[in-house]
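> coords please:
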Amino acid sequence: MSVSVSDWFWWDRIWLPCNYTWKDLENDEGTGAVSPAQLYVTLPLALAFILLRLFYERAIATPVARAMGIKSEVRLKAPFNPILEDHYVTASKHPSQADVYGLAKKVNRTTLQVERWFRRRRNQDRPAVMKKFQESCWRFGFYLCALIGGVAVLYDKPWFYDVWEVWVGYPKQEVLTSQYWYYVLELSFYWALLFSVAFDVRRKDFNVQVVHHCATIFLLNFSWSVKYIRVGTLTMLVHDVSDVLLEAAKMCSYAQWKKSCNVLFGVFALVFAVSRLVVFPFWIIYATTVYPLYYCPRFFLYYFFNMVMFILQFLHIYWAYLIFKMVQKMLSGNMSGDDRSDNEENDSEENEDQSLSNGDGKKPIVNGQHDH
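Got it, this is the predicted structure:
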């Protein structure tokens, strides 16, 4: 049953143009046959990437963070209060003024004390700066290596300079060992990102990030399986060239290196605009939508692959909107970290309100005066 489903899914007329069959590609000497099974190794490698990341964050990212002035922070914890905790978990983490007033009456505290409790409770759930730095340092390390590796793989290839070459000889194109490992490492990394979203820093564009990872994984798998490999290598390089700058800017932001952060972020915004809003749609997507029609009639893969490419481009436009908002803040002097993440809330009170934990009806005394 599984064999018949697989045969139906990989039906030649769906994925290959001009009446080619999979046997035609397998029997074509000198080009190298491809199959989805060749990428199965990316799943165990993704787990290896996760383990490597844990080691990297402790052995490399943490010392780098300390060298850049980031210290492990100690946060004031909100004392346990069952009434406030129940509202925080089941109702809202950001109670309205009416809710604050009602809760203050229930726990026999002032509204100021209740608001402070919710601030501290929210801060407990927010990731520490050290964790954010470790995550960005790990991604920076991978993207830097991927960028160098991608340039090494593509610099001497004709389609790196002329996108018409992407389709010359398709689908009977030579597949190099360097291209295979470029695919395997990139795909393994994105599998690892998808597997680790549960314990990564959760940002405001979490759902968009998941869609992006899924779209990238689909693109890499299908482009390899149907020999859209030259397009795939160009797509990976276009993404890596800006991602490495973003992670570097975020590392400087977490370390409070404002000038370095602003310079890197400005360069990143420029490179992102050129690579994702110009090169990707007007070179690469153009090459996948227009150039194939000169070689063969439209077929199912043509529509499917370009649909995923356009989804990826819409995500680029969404992120460009967020980036340009941050550029505006930077120019106006109001930029403060990653707009996609929740920021730490300040708590001006240094003394913990311990009486919130027992509900004894007594107000704490600070410097001999009641706290109002």
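> CA atoms for contacts and neighbours, from now on please.
Fine.
> what's the neighbour count on Leu176?
As a burial measure, the neighbour count of Leu176 was computed by other C-alpha atoms under 10 Å and equals 12.
> Which residue is the nearest non-sequential neighbour of it?
Closest residue to Leu176 apart from its sequence neighbours, by C-alpha to C-alpha, 6 or more residues apart in numbering: Gly32 at 7.9 Å.
> Report whether the expected contact of the one you found with Val175 is present.
Yes - with contact taken as C-alpha atoms under 8 Å, Gly32 and Val175 are classed as touching, separated by 5.6 Å.
> Show me where the stretch 251-372 of the chain has its helices.
With helices called from DSSP state H, counting those that start in this stretch, the stretch 251-372 of the chain shows them at 258-274, 286-289, 300-332.
> Select, out of these, the one closest to Trp15.
For the helices of the stretch 251-372 of the chain, the distance to Trp15 is smallest for helix 300-332, at 5.1 Å, taking C-alpha to C-alpha.
> Alongside the first, I'd like the structure of this one:
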Amino acid sequence: MSRPLSAHRMEALINEWLWQEKYWLPPGVRWQDIEIKEGDGRIPLPRDLIYTLPLAFTFIALRYVFERLIAFPFSKYLGVKDQIRVRAASIPKLEIFYKQNSRQPSQSDVVNLGKQCGLSQRKIQTWFRHRRNQDRPSNTKKFCEASWRFVFYLVAFTAGLGSLINSPWLWDHRECWRGYPKQPVAEAHYWYYVLEMGFYLSLLMCVSVDVKRKDFKEQVIHHIATLFLIGFSYCANYVRVGTLVMLVHDSSDFLLESAKMFHYAGWTRTCDSLFVVFALLFLVTRLVVFPGRVVYTTLVVSTEFFQPFFGYYFFNALLLVLQALHIFWAYLILRMVYKFVFLGKVERDERSDEESEVDDEEEEHEEDGEECSWQQRKGTINSKLASLANNCVLNNLTNQRNMNSRLPKAR
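The predicted structure follows:
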């Protein structure tokens, strides 16, 4: 009897603390004021988002099936090839250090490991480089991940655009706030919200096993901010402006993933063309449309319809976090555009998987270095042989002159 009572008290305490009207509703508006009759539409409730958790696990299962039955055969059809890497020799002490201490040992660690294993520092460094390359994801794995995200973003953008094409707030952003907060939500917009939140939750769950990229921290922040943004905007009935935020993001993401797919397949021209289209669309939607229309309407236009409250500040703070990430990624994209314009092609993804490019370059430089050193040694030997030959010729000529000079005297 005590357990249900304590649970009831805890629930009442949470409701009293978390669901205070001052957090979620404009001043002067109460929960009773936004209730609508059954059949007039859906008013967003926090319990509606409980479906996002099983949806996230469903997305993970679908992704597993999709990558193996569709993406993997498709990668072979497009000609995706995995680089053959040199496997590191089996050295238990180095393997233990690699797994328990660090993948990139310091100079002092290299010296100590060299003494323990009886190997030179260069061989220790080469072993760790080969060992890191062993753990790098293959092009096939990266292709499968990109193809899964491409399919979702394309479907989400198409479905989102179809559900919003006849919505008045898509064309007039003042309609986002007319009648707020008593705004019924259509079923299509509700499922648009739930599916997007479930997908980003699945990405956050899989972030530790996915390909780790240079912007790993920014990606985690993006996923968390997106989940908070979707969840809070639904509970606070910012659904209208929330659908615009999701549509803007989905509009360019599928182009980026398709460019990655063709990059891994080696279709350079197709990849470069898609990347240029993506870059233009990203810069327009994320640096012009998003701050100029969406953020502006939440920061400025909304104050014409209600006084700012906690939800107003929290929602706009999340939007500004997303905008800061947009600026960061725009910087990376502009760097790639610079390479495309001045170098003739996009040499590599600025958000490429961590350490992979460095290791490849080191390995190539190592091979080039060995070739260059051999060429240098060969050149040195040739120069010495030439010098020796010249000296021999000079000696012969000198001896010949000396002999000729002595012949008249002998006569």
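> before we move on, back to that, just so I know, which of the helices of the stretch 251-372 of the first structure lies nearest Ser348 of the first structure?
Each of these has some distance to Ser348 of the first structure by C-alpha to C-alpha; the shortest is helix 258-274, at 23.9 Å.
> Average offset of that closest one relative to the second structure?
In the superposition against the second structure, helix 258-274 of the first structure averages 1.0 Å from its aligned positions (mean C-alpha distance after the TM-score superposition for the first structure).
> What span of the second structure is that helix aligned with?
Here helix 258-274 of the first structure aligns to the second structure at residues 268-284, judged by TM-score structural alignment.
> Buried residues in that stretch, which are they?
Under the neighbour-count criterion of 16 or more other C-alpha atoms under 10 Å, stretch 268-284 of the second structure has Thr268, Cys271, Asp272, Leu274, Phe275, Val276, Phe278, Ala279, Leu281, Phe282, Leu283 buried.
> Adding distance to Leu255 of the second structure, write these out as a markdown table.
As requested, those are exported to a markdown table (distance: C-alpha to C-alpha, whole Å):
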| residue | distance to Leu255 of the second structure |
| --- | --- |
| Thr268 | 15 |
| Cys271 | 10 |
| Asp272 | 11 |
| Leu274 | 7 |
| Phe275 | 7 |
| Val276 | 10 |
| Phe278 | 6 |
| Ala279 | 9 |
| Leu281 | 9 |
| Phe282 | 9 |
| Leu283 | 13 |
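> and which of the residues you listed is nearest Arg401 of the second structure?
If you rank those by distance to Arg401 of the second structure using C-alpha to C-alpha, Thr268 comes first, at 67.9 Å.
> Adding distance to Val74 of the first structure, write the helices of the stretch 251-372 of the first structure out as CSV.
Converted to CSV, the helices of the stretch 251-372 of the first structure look like this (distance: least, C-alpha to C-alpha, whole Å):
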stretch, distance to Val74 of the first structure
helix 258-274, 23
helix 286-289, 52
helix 300-332, 29
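> so which of the ones you listed gets nearest Ala128 of the first structure?
Taking C-alpha to C-alpha as the criterion, Ala128 of the first structure comes closest to helix 258-274 out of the helices of the stretch 251-372 of the first structure, the separation being 18.8 Å.
> Quick one: list the elements packing against that closest one.
Packed against helix 258-274 of the first structure, as judged by 3 or more C-alpha pairs under 8 Å, 6 or more residues apart in numbering; DSSP states H and E, are the following elements: helix 229-254, helix 300-332.
> Compute the inter-axis angle for that helix and helix 229-254.
Between helix 258-274 of the first structure and helix 229-254, the angle comes out at 160 degrees (axes from the mean of the first three to the mean of the last three C-alpha atoms, to 10 degrees).
> Now do helix 258-274 of the first structure: distance to the chain's middle.
Distance of helix 258-274 of the first structure from the chain centroid (C-alpha atoms, centre = their mean, to the nearest Å) equals 18 Å.
> for the residue nearest to Leu176 of the first structure, what are its contacts?
When contacts are counted by C-alpha atoms under 8 Å, 6 or more residues apart in numbering, Gly32 of the first structure is found next to Leu25, Glu26, Glu174, Val175, Leu176.
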